[in-house]
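A.B. asks: Fold the following and give me the result.
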Amino acid sequence: MNKFFSTIRNIFAIEDLRTRIVNTLGFLIIFRLGSHIVLPATDPNMLGEGATEGILSLLNTILGGAFSKAAIFALGIMPYISASIVVQLLTVAVPYFTKLQKEGESGRKKINQITRVLTIAITLVQGFSYLQSGIIPAEAIMIDPFWWTVTNMIVLTSGTMFVMWLGERITDKGIGNGISMLIMIGIISVLPGALWAEALTRGGSELLFFILELVALFFVVMAVVMLTQATRRIPIQYAKQVIGGKVYGGQRQYIPLKINAAGVMPIIFAQSLMFLPGLVAGFWADQSDLASSIGRTFSSYTSWEYNLVFAILIIVFTFFYTAITVNPNQIADDLKRNGGFVPGIKPGRDTSHFIDGVLTRITLPGSIFLAIVAILPALAVQAGVNQQFAQFFGGTSLLIMVGVILDTLNQINSYLLMRHYEGMMKSGKIRGKSENVAVA
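C.D. replies: Alright, predicted model coming up:
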C-alpha cells in the first residue's frame, strides 16, 4: 500500500504529467455533461426504453447511455470511427489513398481532412435514421416534426464534431488516445448502475450467485488482458559492423507479433454488419413469414443463430484486418535493409514467408478466442445475468476498457521512468512489452 501511495505522489510530482491528467479529467467531464443534455424541443419525461433492450442496448452501453437519453452527444464518436474505418480500407484498395498514406505528414493531413468530411456525411445519415427510428417517441416532440428533425440533425452533427475535437485535444494535451478514452469513459459510466441493478436483483437468497458472477467477471477480465498482451516473439540477429573502429550490431532482438494484432476492430466490423439482416428483413416483414422470422432472430443478440454468424464474421475479419495492418513483405525488406535476419532463415522472400506462416498460426487461436469473448455477454444473459451488466462480461465494451487502460498505464509508466522514478510495476514496465524490440 505504501508503494501505491508513493507512486501516486510521484505521478503528481511531475508537472507535465500532472497537467495532462487534469486536462484529461476536464475534457472527460465536459463529455459526460454533454451526454445528459437532451436534444432541443424534446421532452425528456416522455422518452421510452427503446434503446435499452435488444441489440440497441449494445450501442447504448458503448455511448454511455446518451443514445437512450436523446442527448446532443447521442451518436458520440461512432460516426468518426465509421469514417476512419472506411478511409483505412480505402488506403488498401484505392491507389490514390495508398499514395496519400506514403506522403508523410502532408498525406496524413489530407487523409484526416477527408475523414472529417466523411464523418459529417455519415453523421447526417445516422442522425436522420436515429431521429426517425422511433427510439424517440412522437409524444416527446414538442414542435413541428419536420423542423424538429432538421434542427436536431444539425445539433447531432455539431455534437459529434465537438466530441471528435475533444478526442483530439485529449490526445494532444492529455493522457492516452482521446477517441478511445471517450469510448471507455462512456462504457465505465454505465458500469455502476448495471452493477447496482444486478446486486439488487441478486439480493437475499441469491447473494452467492452474485458473488460467483463477480468472480467469473474477474477471470474474464484477466483472460482479456492476456489476449491483449500476448505476443509471439521472433528472434532477430543483426550482423556486426565496424564503424570508426567500433563494433556495432551483433545483439539479438525480437519482432513481437501480437496474438490479437487486430484489436477490437473485427468485433466493430462484425457488429456493424449484424445490424443489416434485421434491418433488411424489416422491409418485408409484413409480406413474408421468413423475413419476419429473420428479423426477430437477428434483432436478439442472445439467439444462437445470431452468435454463430457473429463469431464466424469475427474470425474472418480478424484475418482480414491482420492482413492489412501487418505486412510480412515490408518487415522482411526492412530487416534486410538494416542488416537483420531471422536465425536459420534466408533474408528476403524466405523471411517474409516465415513471418507470414507464424502470423497465420497465431492469428487462428487469437481469432477464435476473440470470437468467444465477443459472444460471452449473450452467454451471460442466458445464464440469468442482467442484460445491462452482462455487457461487461466480454464483447466490445470489455476489450475497449482493457485496451485503453493498459495503454494509459504504459504512457504514465513512461513518464515515471523518464524522470527516474520507479515504474508502476516491479519490473519497471508493463508485462508483455519487450525491452529489446526490433524496429521494422
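A.B. asks: From here on, just use CA atoms for contacts and neighbour counts.
C.D. replies: Fine.
A.B. asks: For residue 303, give its distance to residue 82.
C.D. replies: Taking C-alpha to C-alpha, to the nearest Å as the measure, residue 303 falls 26 Å from residue 82.
A.B. asks: more neighbours, the two?
C.D. replies: In this view residue 303 and residue 82 are compared by other C-alpha atoms under 10 Å, and residue 82 has more residues nearby, 19 against 15.
A.B. asks: Second input sequence below; structure requested for side-by-side comparison:
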Amino acid sequence: MLSAFVRAFRTPDLRRKLLFTISIMAIFRVGSFIPTPGVDYTNVQQCVAQSQDNTLLGLVNLFSGGALLQLSIFALGIMPYITASIITQLLRVVIPRFEALHKEGQQGQTQLTQYTRYMTIGLAILQSTTVITVARNDLLFPGCTVPIIPNDGIMTIVLMVITMTAGTTLIMWLGELITERGIGNGMSLLIFTSIAATFPAAMWSIAGSDDGITKFAIVMVIIVLVIGLVVFVEQSQRRIPVQYAKRMVGRKMYGGSSTYIPIKINMAGIIPVIFASSLLAIPGLIAQFGDQTADWVVWVSENVADPGAPLNIGLYLVLIIFFAYFYTAITFNPDEVADNMKKYGGFIPGIRAGRPTAEYLDYVLTRVLAAGSLYLAFVALIPLIAFIVLGVGTNIPFGGASILIVVGVGLETVKQIESQLQQRHYEGFLR
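C.D. replies: Next comes the predicted model:
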C-alpha cells in the first residue's frame, strides 16, 4: 500500500488528484471546529469535558468527527446524505418511477442523484432542528449547568438551522468534488476522515486511564486482529461460474467466454449496522423527552437505551441480521440477474436458464448471507466486548461500525490508485 502511494506521488496527474483530495479533507476538518453562530464555544468545551459517553447521538457524532458535540457548522456531518441515499434506494421498491430511473443508465442515475440532494437538504433542516432542540433542553450534555445557547430567541434558532443546513450542503459538494476531481469516493473519504480523526484522542484517553499502558497494548492488538479479520472477510466472495454460448451476429461470432458472478460475504456493507443503531436510538430519544421518574421511562433507559443491557444486545443482533437480509434483497435481485443472463445467452453450468437459475442464486445468496450477517453482528459488538473485558468504554477506536468503514474505504481507495497506476505504467509484452 505504501509503495502504491509513493509511486502515485511520482506521477504528476495522480499527485495533483491526491493533493486535491487531501486539501478537501483538510477543509472538512477545519470546518468541524468552527462554532455555529449563537453557540457559546467556551461553555461547549466545558460541557464536553464534563459529559459522559452520549450513546444517543453517538453514531451521528462519529460520522461528523466529533463536530456534533461541538455544535460546529459541520455538526451534522455527512449523515443526512447517507440517510437520503438509503431512503432513495429503499424507495425503488415502493415507487416504480425510481426503479425505472435506476434502469435508465447514466441519465436515470443523474436524476436519482438530484432527488438525493433535495432530500439531503430536507433531512438536514429536520436534523439540525432536532439537535438544537436537544441542546436547548440540556439533553445534549446531561448534567452540564452552563448554557450552550445563551440567547435562544427565534432569530438565533433560525440562523443556527440555516448555518447547519448550509454546512451539510457544503460537505455534500466537497464530497462530489473529490469524486469528480480527486481519488476515490468523496462521501466515503469524508466519513473516513471523520472516524480517523477521533482515533488519537480515544487512544490517548485509554493510555491515560488506570493501567493505561497495558490496556493500550491490548487494544492495539485487538485492533490489528480485527482489521485483519475484516480485510479477509471483505475480500472474500463466492464465485458462481457463468458460461456464455456462442452466437452469430452478422458475420461475427460472439460469446463462448467464461466468467463468474461474485457474491461477497458482506453484501450489505455497513448499512445494517447503521439501521440497527438508528432504530435502537429512537426509544431512548423518546424517553429523554418524557418524565424521567415514570416507570416506562426508567424501563426504557435500563433495558433498551443502555448498550450493556441484555435486551439491547439481543435487539441489536436481531436487527443487524434482519437488515443484512433486507438490504441485500433490495440491492441484489436474483430474478433480474437470471433474466439478463438468459437474454445474452449466459448460463450456470448444470443449471437451466431462467427460473432455476434465479432459485439457485437465491439459494447461494441465502447461505452466504448467514455467515455475513453473523460476521457483521460480531464486529458490531466489539466495543461492548472491550467494555466488559477491559473496561475501556463502549466507544473504543475502530470499533463496530467505524472499523468496517475505515477498512472498506481504505481498500477501495488503494485499489483505485493501483488501477490508475497500471494504466499509466503498463509495459505490455514488448519492452
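A.B. asks: What TM-score do the two superposed chains give?
C.D. replies: Put the two chains on top of each other and the TM-score (TM-score structural alignment, normalised by the length of the second structure) is 0.90; 416 aligned residues with a C-alpha RMSD of 2.2 Å.
A.B. asks: hang on, isn't residue 169 of the first structure packed against residue 179?
C.D. replies: No. Applying C-alpha atoms under 8 Å, one finds residue 169 of the first structure not in contact with residue 179, separated by 9.7 Å.
A.B. asks: Between the two, point out the one with more neighbours.
C.D. replies: residue 179 (22 against 18).
A.B. asks: Not counting sequence-adjacent ones, nearest residue to that one?
C.D. replies: Nearest-residue entry for residue 179 of the first structure: residue 167, 4.7 Å, with adjacent residues in sequence omitted and distances by C-alpha to C-alpha, 6 or more residues apart in numbering.
A.B. asks: That neighbour maps to what in the second structure?
C.D. replies: Here residue 167 of the first structure is matched to residue 175 in the second structure, going by TM-score structural alignment.
A.B. asks: so its match makes contact with residue 184?
C.D. replies: No. Contact criterion C-alpha under 8 Å: residue 175 of the second structure and residue 184 do not qualify, at 9.9 Å.
A.B. asks: Now check the second structure for the residue matching residue 38 of the first structure.
C.D. replies: Using TM-score structural alignment, residue 38 of the first structure pairs with residue 35 in the second structure.
A.B. asks: And what about residue 237 of the first structure, helix, strand or coil?
C.D. replies: Assigned by DSSP: H, G, I helix; E, B strand; the rest coil, the conformation of residue 237 of the first structure is strand.
A.B. asks: whoops, residue 74 of the second structure was the one
C.D. replies: Under the three-state scheme (three-state DSSP), residue 74 of the second structure adopts coil.
A.B. asks: what does residue 391 of the first structure give?
C.D. replies: With three-state DSSP as the basis, residue 391 of the first structure sits in helix.
A.B. asks: all strands of the stretch 101-250 of the first structure, in order?
C.D. replies: In the stretch 101-250 of the first structure, the strands defined using DSSP state E, counting those that start in this stretch lie at 231-238, 241-243, 246-248.
A.B. asks: Packing partners of the last one?
C.D. replies: This means strand 246-248 of the first structure. Secondary-structure packing of strand 246-248 of the first structure (3 or more C-alpha pairs under 8 Å, 6 or more residues apart in numbering; DSSP states H and E): strand 241-243.
A.B. asks: how far apart are the strand it packs on and its match in the second structure?
C.D. replies: Here the mean offset of strand 241-243 of the first structure against the second structure after fitting is 5.6 Å, by mean C-alpha distance after the TM-score superposition for the first structure.
A.B. asks: repeat for stretch 115-124 of the first structure
C.D. replies: Compared with the second structure after the fit, stretch 115-124 of the first structure shows a mean deviation of 1.4 Å (mean C-alpha distance after the TM-score superposition for the first structure).
A.B. asks: ok, now stretch 150-161 of the first structure?
C.D. replies: Stretch 150-161 of the first structure sits 0.4 Å off on average (mean C-alpha distance after the TM-score superposition for the first structure).
A.B. asks: That stretch: how far from the chain's middle?
C.D. replies: The chain centre lies 24 Å from the centre of stretch 150-161 of the first structure; the measure is C-alpha atoms, centre = their mean, to the nearest Å.
A.B. asks: For the spatially closest residue to residue 176 of the second structure that is not a sequence neighbour, give me its contacts.
C.D. replies: Nearest residue to residue 176 of the second structure, sequence neighbours excluded (C-alpha to C-alpha, 6+ apart): residue 186, at 5.8 Å. Shown in contact with residue 186 of the second structure (C-alpha atoms under 8 Å, 6 or more residues apart in numbering): 174, 175, 176, 177, 178, 179.
A.B. asks: Kindly report the same for residue 417 of the second structure.
C.D. replies: Taking C-alpha under 8 Å, 6+ apart, one finds 4, 5, 8, 183 in contact with residue 417 of the second structure.
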